[in-house]
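Engineer: Coordinates for the following, if possible.
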Amino acid sequence: MVARSLFVPTLGWNMLLGRVLRVRRWWDRVDEHLVLGALPLARDIPSLQEERVAGVINTCEEYAGPVTAYEQAGIEQLRLPTIDFTHPSLDSVQRGVSFIERHAATGNSVYVHCKAGRARSATIAICWLMAFRNLSPADAQQLLIDRRPHVNAKLTSRPVVQEFHALMSRSPQA
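Structural biologist: Below you'll find the model as predicted:
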């Protein structure tokens, strides 16, 4: 309940920093297949299309996204609703990583977002970088910080990131 009551004020803060003062970018390209950012609005769709975004992962529990605009643009959305100030479940992370890889295999990009593009979405992004770029958790974290400086700097300490890494380490593909 607290997270929901904080959604509008913190979204306003993000809008001020990103859209008005422009001291933070609304999104950042992490690599050729991954764009990490804050929640997109319908007006952002043309810019996302310029980025070759064919899929969107929405980790916001409190925001469905511009569903009609996505449909009209031919953009597939995967909703992985996660309460703000928490992290996605392992199942959600695995589904998100698979979604990114499916789109990457066709040469397209995926936009992964939460409200601010700092934690929930970055959790999925760091796991994808570990799985498909073969980066260590520390190297994946550093890449995210290099590309999006205001990303949560302690993603590697999230239990779900550690669990995902442990599963990868036990996998015969690792």
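Engineer: When you work out contacts or count neighbours from here on, use the C-alpha atoms and nothing else.
Structural biologist: OK.
Engineer: so the nearest residue to residue 124 once chain neighbours are set aside, which of the three states?
Structural biologist: Leaving aside its sequence neighbours, residue 124 sits nearest to residue 93 (C-alpha to C-alpha, 6 or more residues apart in numbering; 5.3 Å). Put simply, residue 93 is helix when judged by DSSP: H, G, I helix; E, B strand; the rest coil.
Engineer: The structure of the following sequence is requested for comparison with the preceding one:
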Amino acid sequence: MSSPNCCPDDGPVDMQPRKLDEMRSPPAGDSDDVVDYMQQALTSARKAAYFWGSLTATVVPGYFGRKMGLVHDFLHWNFITDRCILGALPVVTKFGDSGNHLVQLAGQLRTKDQELGLVVACMEEIEIQGFGVPVITFADETAWRQYVNPDVEYCHVPLEDATADVSFDVVVSAVEQIYQCVDVRKETAYIHCKAGKGRSWMMVMCYLTTYGNMKYADAENLVRANRPQVSPSQPQRDFAMCFAQRMKACKNAASCLTRS
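Structural biologist: Reported below is the predicted structural model:
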């Protein structure tokens, strides 16, 4: 089954994250290798600056706004349905009465008598590692299993910020995992990116408009009603809409895979 232009099949996605050491060590090759390395290092530095700048602009106002009573709904995560959570990348480092987010989430799930069965991380591994800045530790696969559930499934979907540059098949597989967790096993799924506003919005929309049996507009309204700060890019909106249209033509998720 070929992919329409709105949801191009990028082919297999390299799910192995690049190690930070690989980005820090200059090559011992010719001048072209050095130039390539410097360009990659500059790109990484720009991404790091944007990551920390946008994270600060997103998280800090919401935190202090709630502390001062100015805002009440800009939370780090929100339940979109009873068992589907859309949120930001949890912070493991504890600052005063804020954090460890995973400990807070685990406590919240206990009060609801729920078990976390799946985490879908819609972001680059280097973001999860804070671009190597040791000031704050974020929730990686190990932390989720240490603080919340040792048996939780972890699905990593590498996506650059503000983009929808991911293959259709990878999203189909992730949405199928959300369905198996939420609808079959009756466990809770936490879907996140950096701020829980764009990439993870796209993933949640893809789930709601397929296994959630919701129309696109209804799903969009539901997400925004429960998490007002969502702000998807146009490519992410286009991908989610195209995904819903294409999945509607399939009998099940497996039959939609381009490799089937």
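Engineer: Just tell me what the residue nearest to residue 124 of structure 1 corresponds to in structure 2.
Structural biologist: Taking TM-score structural alignment, the alignment pairs residue 93 of structure 1 with residue 171 from structure 2.
Engineer: how many other residues sit next to the aligned residue in structure 1 for residue 141 of structure 2?
Structural biologist: Aligned by TM-score structural alignment, residue 141 of structure 2 pairs with residue 67 of structure 1. By other C-alpha atoms under 10 Å, the residues close to residue 67 of structure 1 number 14.
Engineer: element containing the residue lying closest to residue 67 of structure 1 once chain neighbours are set aside?
Structural biologist: Spatial nearest neighbour of residue 67 of structure 1, excluding adjacent residues (C-alpha to C-alpha, 6+ apart): residue 77 at 7.9 Å. Using DSSP states H and E, residue 77 of structure 1 falls within strand 76-82.
Engineer: residues in structure 2 aligned with that strand?
Structural biologist: Using TM-score structural alignment, the residues of structure 2 aligned to strand 76-82 of structure 1 are 153-159.
Engineer: For the matching stretch, which outside residues touch it?
Structural biologist: 15, 117-125, 141, 165-166, 170-171, 174, 199 (C-alpha atoms under 8 Å, 6 or more residues apart in numbering).
Engineer: quick one, helices of the stretch 101-250 of structure 2?
Structural biologist: For the stretch 101-250 of structure 2, the helices defined by DSSP state H, counting those that start in this stretch cover 101-111, 125-128, 141-147, 168-179, 199-208, 216-226, 234-248.
Engineer: Pick the most deeply packed of these.
Structural biologist: With neighbours taken as mean count of other C-alpha atoms under 10 Å, the helices of the stretch 101-250 of structure 2 reach their highest mean count in helix 199-208, at a mean of 27.
Engineer: Next, the angle from it to helix 168-179.
Structural biologist: Taking axes from the mean of the first three to the mean of the last three C-alpha atoms, to 10 degrees, one finds helix 199-208 of structure 2 and helix 168-179 inclined to each other by 70 degrees.
Engineer: Touching helix 199-208 of structure 2 from outside, list them.
Structural biologist: 86-87, 121-123, 159, 161-164, 171, 175, 178-179, 191-193, 214, 216, 219-220, 223, 230, 232, 236-237, 239-241, 243-244.
Engineer: Name the nearest residue to residue 121 of structure 2, sequence neighbours excluded.
Structural biologist: The shortest distance from residue 121 of structure 2 to any non-neighbouring residue, by C-alpha to C-alpha, 6+ apart, is to residue 156 (4.9 Å).
Engineer: and that neighbour, how many neighbours?
Structural biologist: Count around residue 156 of structure 2 with other C-alpha under 10 Å applied: 19.
Engineer: Kindly report the same for the one 5 residues further on.
Structural biologist: Residue 161 of structure 2 is flanked by 20 other residues according to other C-alpha under 10 Å.
Engineer: For it, which residues are in contact?
Structural biologist: Counted by C-alpha under 8 Å, 6+ apart, residue 161 of structure 2 has contacts 123, 198, 199.
Engineer: now structure 1: which of those match?
Structural biologist: Using both residues aligned by TM-score structural alignment, their matches' C-alpha atoms under 8 Å, structure 1 keeps these contacts from the contacts of residue 161 of structure 2: 123, 199.
Engineer: so which of the helices of the stretch 101-250 of structure 2 gets nearest residue 53 of structure 2?
Structural biologist: helix 125-128 (12.5 Å; C-alpha to C-alpha).
Engineer: ok, the closest residue to residue 154 of structure 1 other than its chain neighbours - contacts?
Structural biologist: Setting aside the residues directly before and after it, residue 154 of structure 1 is nearest to residue 141 in space (C-alpha to C-alpha, 6+ apart), at 8.0 Å. In this structure, residue 141 of structure 1 makes contact with 126, 153, 154, 155, 156, judged by C-alpha under 8 Å, 6+ apart.
Engineer: possible to save the residues you listed as CSV with distance to residue 14 of structure 1?
Structural biologist: As requested, the contacts of residue 141 of structure 1 are arranged in CSV below (distance: C-alpha to C-alpha, whole Å):
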residue, distance to residue 14 of structure 1
126, 22
153, 18
154, 20
155, 20
156, 24
